[in-house]
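Asker: Below is the sequence, then the predicted model.
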Amino acid sequence: MSDPRTIAFLSTLIPMTHLEKAYRARFPQAELRFPGALGALDEIEVAVCWYPPEGLMAQMPKLQLVQSVGAGVDHIRADPALPDVPVCRIIDPDMGQGMTAYVCWAVTHRQRHMGAYLASAAAGRWEEQPIQPPREHRVGIAGLGTLGLACARALLGLGYSVRGWSRSPKHGLPAGLQAFHGEAQRTEFLQGCDTLVCLLPLTDETRGVLSQPLFDQLPRGAHLINVGRGDHLVETDLLQALASGQLGGATLDAFSQEPLPAHHPFWSEARITITPHIATRTAPRVIAEQTAHNLARIRAGRAAEVAVDLQRGY
């Protein structure tokens, strides 16, 4: 496959220069253009995106591929002027491992009272916390895609009681996973979640789903882990649920505004654990390779294997 003439990196949040070395190695003949120096838009054939500027890709008549640098494409779908061009997401086996490690840490960190142990150690105090067997702690995973299933298998292996919810029925699920699907079964699913892990795709239906009505269906004192998107969460509702004791804590890795502003109330809430969107990352080499693979299929007249159904959102 010949290299595209020009590849543009589009983002309103980050400079994207961390991808330059990998793309130069994979596309040695292509011209790479980064935010602030895009040049003539009618020369761009591939757009590599993370929250691209709205309306910009509509000005690229030769565009053949829109490549997300992550597993989600909600940041691309948000563009009302998005042209009729294949949009592809990243599928990375290492992403599943990274997400699994993060979610298992987040579950055990709170369920085993590790925050309290760290505070005791810092103060030089030998203090024990209640010990609960993993089988007595119910972990619910909302979203049983590739990442959700990887987390479910790992948590089952650690001995946790694991349940999962998806919009439609899933088949071939791991043994021991209690499965729920659809709106009719969502309340039953939530009522059995001592910890709730959000791994849903961000769509019009799931935006703001982590809100008071959902929190009220969880057992009192439940733990929320959001490794989906920041816009899944209604932030004021979370703070109110923590203040009332309906939620006992939250571990958040994704936020509506990133970086999270220094004055944001989450920073001063001791029951919220914050990480800077690092639950999992895809290596630049993998992103470049998948871009090449997707473009080759599109140029050969075949659908890219990871092209997104923009109506469904994933």
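Answerer: That came through fine.

Asker: Every contact and neighbour count from this point should use C-alpha atoms.
Answerer: Will do.

Asker: who's in contact with the most centrally placed residue in the chain?
Answerer: In the chain, the C-alpha nearest the mean C-alpha coordinate belongs to residue 228, at 3.7 Å (C-alpha atoms, centre = their mean). Contact analysis of residue 228 by C-alpha atoms under 8 Å, 6 or more residues apart in numbering lists 198-202, 254.

Asker: Same check on residue 31?
Answerer: Taking C-alpha under 8 Å, 6+ apart, we find residue 31 in contact with 5-7.

Asker: Just the buried ones out of those residues, please.
Answerer: Among the contacts of residue 31, the ones that count as buried by 16 or more other C-alpha atoms under 10 Å are 6-7.

Asker: okay if I get the contacts of residue 31 as TSV plus distance to residue 206?
Answerer: Listed next are those as TSV, based on distance: C-alpha to C-alpha, whole Å:
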residue	distance to residue 206
5	38
6	35
7	32
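
Asker: can you map out the helices along the stretch 1-150 of the chain?
Answerer: Under the criterion DSSP state H, counting those that start in this stretch, helices of the stretch 1-150 of the chain are mapped to 20-26, 74-77, 93-111, 114-122, 146-157.

Asker: what comes up buried for the last one?
Answerer: In other words, helix 146-157. For helix 146-157, the buried set under the neighbour-count rule, 16+ other C-alpha under 10 Å, comprises 147-156.

Asker: Closest one to residue 108 out of those, please.
Answerer: residue 155 (9.6 Å; C-alpha to C-alpha).

Asker: wait, what's in contact with the nearest residue to the closest one once chain neighbours are set aside?
Answerer: Computed as C-alpha to C-alpha, 6 or more residues apart in numbering, the closest residue to residue 155 that is not its neighbour in sequence is residue 104, at 6.5 Å. Taking C-alpha under 8 Å, 6+ apart as the contact definition, residue 104 lies against 151, 154-155.

Asker: Check residue 47 too.
Answerer: In this structure, residue 47 makes contact with 7-10, 57, 63, 65-67, judged by C-alpha under 8 Å, 6+ apart.

Asker: Now go through those and say which are in strands.
Answerer: 7-10, 65-67 (DSSP state E).

Asker: Sort out which one of the contacts of residue 47 lies nearest residue 119 for me.
Answerer: Distances from residue 119 to the contacts of residue 47, taken by C-alpha to C-alpha, are shortest for residue 10, at 42.4 Å.

Asker: which ones are touching the closest one?
Answerer: 16, 34-35, 47-53.

Asker: Now list the buried members of the residues you listed.
Answerer: The neighbour-count test (16+ other C-alpha under 10 Å) applied to the contacts of residue 10 identifies 16, 34-35, 47-53 as buried.

Asker: Pull out the buried residues from the contacts of residue 228.
Answerer: Burial by neighbour count, judged by 16+ other C-alpha under 10 Å, picks out 198-202, 254 from these.

Asker: A strand includes the residue nearest to the centre of the chain, no?
Answerer: No - applying DSSP: H, G, I helix; E, B strand; the rest coil, one finds residue 228 to be coil, outside a strand.

Asker: rewinding a little: dump the ones in strands among the contacts of residue 47 to a markdown table, plus distance to residue 126.
Answerer: Below are those laid out as a markdown table (distance: C-alpha to C-alpha, whole Å):
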| residue | distance to residue 126 |
| --- | --- |
| 7 | 57 |
| 8 | 56 |
| 9 | 52 |
| 10 | 52 |
| 65 | 58 |
| 66 | 55 |
| 67 | 52 |
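
Asker: Put this next to the previous one:
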Amino acid sequence: MATLLLHLADFDEASWARGFSAALPGHRVVLRGDDYDPAAIDYIFIWKPKVNAFDGLVNLKAVLSLGAGVDALLRHPRLPEGVPIVRFMDADLTQRMSDYVLANVLMHQRLFTRFKRDQQARRWVQLYPAAAWECSVGIMGLGQLGQDAVRHLKVFGYKLRGWSRTPKSIEGVETFAGEAQFDAFLGGTDILVNLLPLTPQTQGILNYDIFSKLRRGGIDGEGPVLINAARGGHQKEADIVRALGDGTLKAASLDVFEVEPLAKDSPLWALDNCYITPHIAAASSEKTGVAYFSKVILDHEAGKPLPNVVDVKRGY
């Protein structure tokens, strides 16, 4: 039977190990501090790998990534070549991301920032927000997460636009692809939702230049909105602060940051039109993670192909 090594920064490794041991009877589950032969490890289940995470693991069959995003893993200097990487992508994680996107789109479409300011000023102004179908939501990234967000947003009647690296056809969505169509996508977008994978091409893509290209006055005559639930590396936070201050952006919802935790002296904390959450939009749960990766291992041991294998050249 296979041996599984757990290497999970920021998680309770012992708890995950108990879950895997129960789900994989007859398999050996080991932690970083245990006594084991690195050459005997078949699978490594990993999150935020240390520099020595892969040392001696010469017989790996697969690297199992706890996150849906694998950018940090792909940057690892000692990532074993030729070993398939499986990313976590299940219904629970996908639903959690769609929950986050939908909640924040609704919040901004219903002008929560304006009403929050009215509340603080004890000001009673009966402004009625525009209907959902008058608001254009543009989603950057049309993979599994992006398409599920589209499915949820359709129910509310939003005008939907999508942008991806390669052309996609999605019913009820005006789609754009590649650099040549990026500005056209931005120009018709009121609420910009980023669900892109982080690659060298998308690093820093959320910057002042693209904010200035979003549609002006589309939400009750006010500026556009940014929602980033993908990776902190996508955004330039100094540009977001500037845009939120000068009206280029009306508001922003940020779940990820260039450096995490977000520094206490970051100016983002003090902005009442910036909604901050601590990277929890689509947190991986232990229950579903154990079930998903246990099945991956059992199926692979039975000769079935690995699911959700990362294309290392594309970065996702």
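Answerer: Alright, I've got the coordinates. Predicted model only: the values in this text are computed from it and were never measured.

Asker: Do you know the score for how well these two fit?
Answerer: The TM-score (TM-score structural alignment, normalised by the length of structure 1) is 0.89; 308 aligned residues with a C-alpha RMSD of 2.3 Å.

Asker: related to what we said a few turns ago, now render the buried residues of helix 146-157 of structure 1 as CSV, adding distance to residue 249 of structure 1.
Answerer: Below are those laid out as CSV (distance: C-alpha to C-alpha, whole Å):
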residue, distance to residue 249 of structure 1
147, 23
148, 21
149, 24
150, 24
151, 20
152, 21
153, 24
154, 22
155, 19
156, 22
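
Asker: so which of those comes closest to residue 182 of structure 1?
Answerer: Within these, proximity to residue 182 of structure 1 (C-alpha to C-alpha) peaks at residue 148, which comes in at 16.3 Å.

Asker: Under the alignment, what does the closest one map to in structure 2?
Answerer: Residue 148 of structure 1 maps onto residue 146 in structure 2 when the alignment is built from TM-score structural alignment.

Asker: what do you get for residue 270 of structure 1?
Answerer: With TM-score structural alignment as the matching criterion, the partner of residue 270 of structure 1 in structure 2 is residue 272.

Asker: for residue 295 of structure 1, same thing?
Answerer: Using TM-score structural alignment, the equivalent of residue 295 of structure 1 in structure 2 is residue 297.

Asker: Please apply the same query to residue 185 of structure 1.
Answerer: With TM-score structural alignment as the matching criterion, the partner of residue 185 of structure 1 in structure 2 is residue 181.

Asker: Ok, residue 249 of structure 1 next?
Answerer: The criterion is TM-score structural alignment: under it, residue 249 of structure 1 has residue 251 as its aligned partner in structure 2.

Asker: Also residue 24 of structure 1?
Answerer: Taking TM-score structural alignment, residue 24 of structure 1 has residue 21 as its aligned residue in structure 2.

Asker: returning to what we had before: export the buried ones among the contacts of residue 10 of structure 1 as CSV, with columns for distance to residue 237 of structure 1.
Answerer: As requested, these are exported to CSV (distance: C-alpha to C-alpha, whole Å):
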residue, distance to residue 237 of structure 1
16, 33
34, 38
35, 35
47, 36
48, 34
49, 31
50, 27
51, 25
52, 29
53, 29
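
Asker: and of these, the nearest to residue 95 of structure 1?
Answerer: Distance ranking of these against residue 95 of structure 1, using C-alpha to C-alpha, places residue 50 first at 16.7 Å.

Asker: Aligned to that closest one, what sits in structure 2?
Answerer: By TM-score structural alignment, residue 50 of structure 1 lines up with residue 47.

Asker: Repeat that for residue 226 of structure 1.
Answerer: The pairwise alignment with structure 2 assigns residue 226 of structure 1 to residue 228, based on TM-score structural alignment.

Asker: Over to residue 214 of structure 1?
Answerer: Under the alignment by TM-score structural alignment, residue 214 of structure 1 pairs with residue 210 in structure 2.

Asker: okay, now its match: neighbour count?
Answerer: Neighbouring residues of residue 210 of structure 2 were enumerated by other C-alpha atoms under 10 Å; the total is 13.

Asker: Are we agreed that it is in a helix?
Answerer: Yes - the assignment for residue 210 of structure 2 (three-state DSSP) places it in a helix.

Asker: I figured residue 66 of structure 2 hits residue 90, correct?
Answerer: No - with contacts counted by C-alpha atoms under 8 Å, residue 66 of structure 2 stays clear of residue 90, the gap being 11.1 Å.

Asker: of those two, who's got more company?
Answerer: Relative neighbour count places residue 66 above the other of residue 66 of structure 2 and residue 90, with 24 against 16, counting by other C-alpha under 10 Å.

Asker: Quick one: residues contacting the aligned partner of that one in structure 1.
Answerer: Matched to structure 1 by TM-score structural alignment, residue 66 of structure 2 sits across from residue 69. Contacts for residue 69 of structure 1 were tallied using C-alpha under 8 Å, 6+ apart; they are 48-50, 89-90, 282, 287.

Asker: With residue 248 of structure 1 instead?
Answerer: Under the contact definition (C-alpha under 8 Å, 6+ apart), the residues listed for residue 248 of structure 1 are 220-223, 242, 271.

Asker: make it 6 Å
Answerer: Under the criterion of C-alpha atoms under 6 Å, 6 or more residues apart in numbering, the neighbours of residue 248 of structure 1 are 221-223.

Asker: Can you add neighbour count and give those residues back as CSV?
Answerer: What follows is the contacts of residue 248 of structure 1, written out as CSV (neighbours: other C-alpha atoms under 10 Å):
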residue, neighbour count
221, 17
222, 23
223, 28
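
Asker: of all those residues, which comes closest to residue 191 of structure 1?
Answerer: Taking C-alpha to C-alpha as the measure, residue 191 of structure 1 lies nearest residue 222 of the contacts of residue 248 of structure 1, at 10.0 Å.

Asker: Do I have it right that that closest one meets residue 194?
Answerer: Yes - here residue 222 of structure 1 reaches residue 194: they are 4.8 Å apart, a contact under C-alpha atoms under 6 Å.

Asker: Just the closest of the contacts of residue 31 of structure 1 to residue 74 of structure 1, please.
Answerer: Looking across the contacts of residue 31 of structure 1 and measuring by C-alpha to C-alpha, the closest to residue 74 of structure 1 is residue 7, at 21.0 Å.

Asker: now the match of residue 249 of structure 1: how far from residue 145 of structure 2?
Answerer: Shown here: residue 251 of structure 2 relative to residue 145 of structure 2, a distance of 23 Å by C-alpha to C-alpha, to the nearest Å.

Asker: ditto for residue 307 of structure 2
Answerer: With the distance defined as C-alpha to C-alpha, residue 307 of structure 2 ends up 16 Å from residue 145 of structure 2.

Asker: which residues sit in contact with residue 108 of structure 1?
Answerer: When the contact criterion is C-alpha under 6 Å, 6+ apart, residue 108 of structure 1 has no partners at all.

Asker: Please pull up the equivalent of it in structure 2.
Answerer: Residue mapping for residue 108 of structure 1 onto structure 2 gives residue 106, with TM-score structural alignment as the criterion.
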